[in-house]
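K.L.:
I would like to see how this sequence folds:
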Amino acid sequence: MHQMSQDMQRCIDACLRCYQACLGDAMTHCLETGGKHVEPKHFRLMLACAEICRTSAHFMLMNSEHHKHLCRECAEICDECARNCEQLGEMQACVDACRRCAEECRKMAA
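P.N.:
Model prediction:
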């Protein structure tokens, strides 16, 4: 059985938490709040962030050599999502999850 490094496991966990935070906030908080929270650019960014986080976690779980490329892109998208959610306000859990994921993904991409 493949033994995963602690660094990779931390990154997987951060990615999955971010996936849950972004998708959950998009489908509950944003849809229920409306206004700027459901503007296409913001809503698409949240869904893109959730998806890249999920995909990055899957690639690491598969032990794919391509996970580094995905983690690099994931970090960029998470940074953008964190900034955007912070600007809108009332989304601190998403902001925190995105920042933590970006930090872990940058380490994994190095």
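K.L.:
C-alpha only now, for contacts and for neighbours.
P.N.:
Will do.
K.L.:
which residues of the protein fall in strands?
P.N.:
With DSSP state E as the definition, the chain shows no strands.
K.L.:
Helices along the chain, start to end?
P.N.:
With DSSP state H as the criterion, the chain has helices at 6-25, 31-33, 40-61, 67-88, 92-109.
K.L.:
Could you export those as JSON lines, including mean neighbour count?
P.N.:
Compiled in JSON lines, the helices of the chain are given as follows (neighbours: other C-alpha atoms under 10 Å):
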{"stretch": "helix 6-25", "mean neighbour count": "21"}
{"stretch": "helix 31-33", "mean neighbour count": "13"}
{"stretch": "helix 40-61", "mean neighbour count": "20"}
{"stretch": "helix 67-88", "mean neighbour count": "20"}
{"stretch": "helix 92-109", "mean neighbour count": "22"}
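K.L.:
to compare against the first, here's another:
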Amino acid sequence: MTHSTNDMQACIDACLACYRTCLSTAMHHCLEAGGPHTEPAHLRLMAACAEICRASAHIMLTGSDAHRHSCAACAEICAACSRDCERVGGMDACVAACRDCERLCREMGAGR
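P.N.:
A predicted model of the protein is given here:
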């Protein structure tokens, strides 16, 4: 199934918003807060989430059908990141951005 231009644009926007939020939160909030916010596994997951979101947006912008694969992976990583940010606490904006991106990427990855 082909996605509408509006669906694709909404997913691109969600990916870019999640990229900005995860990267900025990790580099500012987490590093400054310390404690569980700076656990290596947590920071690595946030970096991975930011990068897969950026890459998925890029692939969708190229118009390649490969976006289904990147979006499916993005949805899984965003789900893991939102759970971990919720576990650490005080990261509501990151949790919300990850969940929004996960939902839209899951639709793109499923080809709906």
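K.L.:
what's the burial count for Lys4 of structure 2?
P.N.:
No Lys there; residue 4 of structure 2 is Ser. By the measure other C-alpha atoms under 10 Å, the count of residues near Ser4 of structure 2 is 10.
K.L.:
my bad, should have said Asp65 of structure 2
P.N.:
Counted with other C-alpha under 10 Å, Asp65 of structure 2 comes out at 12.
K.L.:
before we move on, what about Gly35 of structure 2?
P.N.:
Gly35 of structure 2 has 10 neighbours, counted by other C-alpha under 10 Å.
K.L.:
Now check it against structure 1: what is it aligned to?
P.N.:
Mapped onto structure 1 by TM-score structural alignment, Gly35 of structure 2 lines up with Gly35.
K.L.:
distance of that match from Glu103 of structure 1?
P.N.:
From Gly35 of structure 1 over to Glu103 of structure 1 the distance is 30 Å, taken as C-alpha to C-alpha, to the nearest Å.
K.L.:
can you check Lys68 of structure 1 too?
P.N.:
Taking C-alpha to C-alpha, one finds Lys68 of structure 1 at 13 Å from Glu103 of structure 1.
K.L.:
Identify the contacts common to these two.
P.N.:
Counting by C-alpha atoms under 8 Å, 6 or more residues apart in numbering, Lys68 of structure 1 and Glu103 have no contacts in common.
K.L.:
and the closest residue to Cys98 of structure 1 other than its chain neighbours, what does it touch?
P.N.:
Take Cys98 of structure 1 and drop its neighbours on the chain: the residue closest to it by C-alpha to C-alpha, 6 or more residues apart in numbering is Cys78, 4.8 Å away. Residues in contact with Cys78 of structure 1, defined by C-alpha under 8 Å, 6+ apart, are 49, 98-99, 101-102.
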